[in-house]
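Colleague: can't give you the sequence, but here's the structure:
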């Protein structure tokens, strides 16, 4: 009996491992990611196979159909090469006449957030990764309750993992007020659906189909209270680019509920911002954000400035940055000295040392947490929810607003420069044990 049981377990392990490796090799992955998964499965097939079927899926088109984008007015002149590349991937074109207000300070973000909610007259469509159970989180939900009671249609999507510590009682009162609340990627799904690994990291609030509050900020004291040592970036947007946010929310809502239909934003804005929203994730058939950034970095002639809380780049991004620095481009990477994710801090060390040797300038913010996700490459910039890591570029549901006008890029560059005096330059030489651990974490970065 024991012999038969052992035989069955061996056969089961071989079948599960073989099936998992077959799927890995058929998926659109980097060679490093595929190799990491195959090695993991070969070394510990029973554990690795279960982990893969729960977490390993990247694109799951049957579950997440492509976003349906509405037609918007494209720029009236020849756009930048990156804008053309993104259109070739099926992204909406860059549009002009947008109005953008960047929120660098928590008070600015908070005022803009509650203003957009208070002024909503017909509908509020919201997607959040994290809603904290603290004073800011409760104030946010109370504001939504007031609008719902006033007859405003409120629809709220929360990522199930990110919302573990949500204000549950307040959200139940929000539902009682008539709002619709749905959770993205709930935990109770069949094994192999990929839900546990595919998190919705987008942050967006759309009021009356006309104004958007979005960026890298979640809702909580860490993001909206002045007393916190937390540097982040969000923005308010009006204009043609709002339509893509509407399409994005409609796609997220349709996946977890009944079809909502595509709505059209009113054509009302008189700004000077040229913008192009780029979603990424399982609902985009390829990797437009990642591939466009690789192309832009290779095309860079003067400078590449990045801010990110977590730095675990794909191999193409890492090589593009190192090559750019070696050919004389001013490459600067700003991140926190210590982030709120110790695993990411261990995994980033080897990458940063490589780039430091290539001539990139590593800037380590000495106090507080840098959570802003933005970048400037020559005459373009972007701001959004995507970190400069494998998960944001290839796994999560994300969004990044590309900016092509001179003023927007200049404002972001000035903000970056204002933070440089708060940073230490270069990389810290690790002890031999830490260097060994960082090397191990680097091997696992493709599956983190």
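Modeller: In hand now; what should we look at? Everything numeric here is computed off the predicted structure, so don't read it as measured data.
Colleague: could you use CA atoms for every contact and neighbour count after this?
Modeller: Noted.
Colleague: what's the closest non-adjacent residue to residue 13?
Modeller: Nearest residue to residue 13, sequence neighbours excluded (CA to CA, 6 or more residues apart in numbering): residue 46, at 5.6 Å.
Colleague: in which helix or strand would I find residue 304?
Modeller: Assigned by DSSP states H and E, residue 304 belongs to strand 303-307.
Colleague: so for the host helix or strand of the residue nearest to residue 13, what gets flagged as buried?
Modeller: Element membership of residue 46 [criterion: DSSP H and E] is helix 45-55. Of the residues in helix 45-55, 45-46, 48-55 count as buried by neighbour count, 16 or more other CA atoms under 10 Å.
Colleague: same list (those residues) but as a markdown table, adding distance to residue 11.
Modeller: Formatted as a markdown table, those follow (distance: CA to CA, whole Å):
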| residue | distance to residue 11 |
| --- | --- |
| 45 | 11 |
| 46 | 11 |
| 48 | 15 |
| 49 | 13 |
| 50 | 15 |
| 51 | 18 |
| 52 | 18 |
| 53 | 18 |
| 54 | 21 |
| 55 | 23 |
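Colleague: so how far is residue 320 from residue 404?
Modeller: 21 Å (CA to CA, to the nearest Å).
Colleague: and these two? which has more neighbours close in?
Modeller: More neighbours surround residue 404 than the other of residue 404 and residue 320, with 23 against 20 (other CA atoms under 10 Å).
Colleague: coming back round to it: and the next element down the chain from the helix holding residue 46?
Modeller: Using DSSP H and E, the next helix or strand after helix 45-55 towards the C-terminus is helix 81-88.
Colleague: got another, please set it beside the one above:
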């Protein structure tokens, strides 16, 4: 028997592989997910033995419905319920907003059904362009903190800017403030020396879903891509800028990094706080105490309507993707999109094509040179049908554009962490601020138009004539699009 197994090891391994693959294929089919995604996984499972199983078990599991990430539902805590009740806007205010937004009120209603995405009115916001401005504002707010600081980032590195950031947190913790910090274990890189300093200062910190070899895991699934900073429950930050020198544009930086972040003062910070606590609840083993001090009364004389939309395996729906899709479908004049990774689903592609074909001004800014060869070519495969429909595509050439923004009709805008790709829509933990305000949306529009000065226009006539070799590369890369 042992000799038989030894002599037929390869055959046995292949049989076991395809038995497991068959089980996986049946599971995929029963989920009735997007056919393109289904076929991509089936092809990998059938034609790439062993590696196909690895890809499926690493990237193909759908956890949103199984609630793997909902260890405890903190939304049922009395403090959270009380805050949620107080955040509900009056019907009179909602009617006034309805008159301003017209058809776009559907966006509010889409997320309003979720207690985790209430519409907040009393807010003041600042749109921060690039890392230098963001870090100047953030560092000052951190130094001025009086009660607590909560940090949740995909990337935290103890390089030059990261060390400044962590030193401030350590100083505040030594002064007696509560400082909690969670960082993604794949995206972040903090040295043992810095971790000892963090521990000695009294900062509570946890890695999100730790991995053994973070430098080798690449885009291992279900990463926390959110970037949240909360100071005293009054000031919050959200957007595309991580804690790393890459985002600062020092004089010796090899690549100019163009990004956008948002500073919020007001009620919307309470929603950011809720989502931070949800993450903290997941990364810690102990029962967390939700203090009333986390949700202070905020005196804000500005009225800028803001909703916080979060999505990931811990949410029932793909909230951010649905909000973007609803905004596109209800646009009447223009849609301006900026994203570093454009690998959309069929719904987004069709919505953009229809918007352009009926005469709307639809514009898309993407990087001319991406930091991912495969992602760039997968993106390229989506451009020709958009160009043919009349979508204007611009290639940002000054450096790498990492901003994730959208503005529609001078009345709706979004700034956050969500890229226009499958990973952000369905796999990673993401968070965006949705803004319903004429002045701020015009500001976001003007920033978009300024970015166009650093872009080159992609012409349909030129693009459709690219070589068959380029198109083959794009088609092969697109096969991996649901996995990127």
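Modeller: The structure has been received and is ready for your questions. Worth saying up front: this structure is predicted, and the values here are computed from it rather than measured.
Colleague: need the TM-score between these chains.
Modeller: Remark: TM-score between the superposed chains equals 0.93 [TM-score structural alignment, normalised by the length of structure 1]; 442 aligned residues with a CA RMSD of 2.0 Å.
Colleague: circling back: output the contacting helices and strands for the helix or strand following the strand holding residue 304 of structure 1.
Modeller: Next in sequence after strand 303-307 of structure 1, counting helices and strands by DSSP H and E, comes strand 311-312. On a contact count with 3 or more CA pairs under 8 Å, 6 or more residues apart in numbering; DSSP states H and E, strand 311-312 of structure 1 meets helix 342-358, strand 388-389.
Colleague: counterpart of the residue nearest to residue 13 of structure 1 over in structure 2?
Modeller: Aligned by TM-score structural alignment, residue 46 of structure 1 pairs with residue 50 of structure 2.
Colleague: now swap in residue 108 of structure 1 and tell me
Modeller: Checking TM-score structural alignment: residue 108 of structure 1 goes with residue 133.
Colleague: and residue 148 of structure 2, how far from residue 446 of structure 2?
Modeller: Distance from residue 148 of structure 2 to residue 446 of structure 2, by CA to CA: 35 Å.
Colleague: how big's the offset between the helix holding residue 46 of structure 1 and structure 2?
Modeller: Following superposition, helix 45-55 of structure 1 is found to deviate from structure 2 by 1.9 Å on average (mean CA distance after the TM-score superposition for structure 1).
Colleague: so how far is that helix off the chain centroid?
Modeller: With CA atoms, centre = their mean, to the nearest Å as the basis, helix 45-55 of structure 1 stands 25 Å off its chain's centre.
Colleague: for burial, what's the neighbour tally of the aligned partner of residue 232 of structure 1 in structure 2?
Modeller: Using TM-score structural alignment, the partner of residue 232 of structure 1 in structure 2 is residue 259. Using other CA under 10 Å, residue 259 of structure 2 is surrounded by 25 other residues.
Colleague: what's the closest non-adjacent residue to residue 259 of structure 2?
Modeller: Using CA to CA, 6+ apart, the nearest residue to residue 259 of structure 2 is residue 403, at 4.2 Å.
Colleague: spit out the contact partners of the one you found.
Modeller: By CA atoms under 8 Å, 6 or more residues apart in numbering, the contact set of residue 403 of structure 2 is 239-240, 258-260, 338-340.
Colleague: tell me which helix or strand the corresponding residue of structure 2 for residue 205 of structure 1 sits in.
Modeller: Under the alignment (TM-score structural alignment), residue 205 of structure 1 pairs with residue 229 of structure 2. Per DSSP H and E, residue 229 of structure 2 falls inside strand 228-231.
Colleague: ok, average deviation of that strand from structure 1?
Modeller: Once fitted to structure 1, strand 228-231 of structure 2 is off its aligned match by 0.8 Å on average (mean CA distance after the TM-score superposition for structure 1).
Colleague: next structured bit after that strand?
Modeller: Once strand 228-231 of structure 2 ends, the next helix or strand along the chain (criterion: DSSP H and E) is strand 235-239.
Colleague: now do that next one: which elements does it pack against?
Modeller: Contacts defined by 3+ CA pairs under 8 Å, 6+ apart place strand 235-239 of structure 2 against strand 228-231, strand 260-266, helix 268-283, strand 412-416, strand 430-435.
Colleague: what's the local residue count around residue 163 of structure 1?
Modeller: When neighbours are counted by other CA under 10 Å, residue 163 of structure 1 comes out with 18.
Colleague: same check on residue 421 of structure 1?
Modeller: 12.
Colleague: contacting residues for the alignment partner in structure 2 of it?
Modeller: When structure 2 is aligned by TM-score structural alignment, the residue opposite residue 421 of structure 1 is residue 453. Applying CA under 8 Å, 6+ apart to residue 453 of structure 2 gives no contacts.
Colleague: quick one: residue 453 of structure 2 and residue 400 of structure 2, what's the gap?
Modeller: On the measure of CA to CA, residue 453 of structure 2 and residue 400 of structure 2 end up 14 Å apart.
Colleague: check residue 57 of structure 2 too.
Modeller: Residue 57 of structure 2 is 32 Å from residue 400 of structure 2, by CA to CA.
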